[in-house]
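Participant: Sequence first, predicted coordinates after that:
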Amino acid sequence: MADRLLDASGLRCPMPLLKTKLELNAMAPGETLEVIATDAGSARDIPAFLALSKHRLIRQTELNGQFRFVIQCGG
């Protein structure tokens, strides 16, 4: 279970990514964030951002149009 949950369901690109960035900026290193999004662009945008950041994508899943990401905040 993640330390924080961000439900970005119903938000269109780029809002799920922007809200994810803001939430991660407010977190301590090592904490985990679970993001829920329904915008298909999130499946591409969030992992691409994380690959260029200090944060780590722990898990990414998709079920019935709902995308879930578990992210560990980097230091």
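Facilitator: Received the coordinates, thanks.
Participant: can we go C-alpha only for contacts and neighbour counts from here?
Facilitator: Noted.
Participant: and the residue most central in space within the chain, what element?
Facilitator: With distances taken as CA atoms, centre = their mean, the residue of the chain nearest its centroid is Val35 (4.3 Å). When secondary structure is defined by DSSP states H and E, Val35 falls within strand 32-37.
Participant: before we go on, here's another structure to hold up against the first:
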Amino acid sequence: MTTNDVELDARGLNCPLPILRAKKSISTLTAGQVLKVVATDPGALKDFEAFCKQTGNELLASQEKDGEFSFLIKKSA
């Protein structure tokens, strides 16, 4: 996986909180920086795919391991 500049722990939060927290965290980044989000909400995979499409940010990677979902999101210009 790509290295990240900022990490957001959204474990234990249900929709829409992981997305809202990610939106806030991404707003503090500059273009090209990468946010890593770790979540446990099963809907997070679809939510983050849609979030990236809507915002123009790039979903670099997503993975699930032992009930935890990890996402790497690159902030667009």
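Facilitator: Looks like it arrived, so ask away. Computed from a predicted structure; not experimentally measured.
Participant: Structure 2: matching residues for the strand holding Val35 of structure 1?
Facilitator: Following TM-score structural alignment, the partner segment of strand 32-37 of structure 1 in structure 2 covers residues 34-39.
Participant: Based on its surroundings, how many neighbours for Gln33 of structure 2?
Facilitator: Using other CA atoms under 10 Å as the criterion, Gln33 of structure 2 is surrounded by 17 other residues.
Participant: which residues sit against the match of strand 32-37 of structure 1?
Facilitator: Contact with stretch 34-39 of structure 2 is made by 3-13, 18, 22, 25-26, 68-75, as judged by CA atoms under 8 Å, 6 or more residues apart in numbering.
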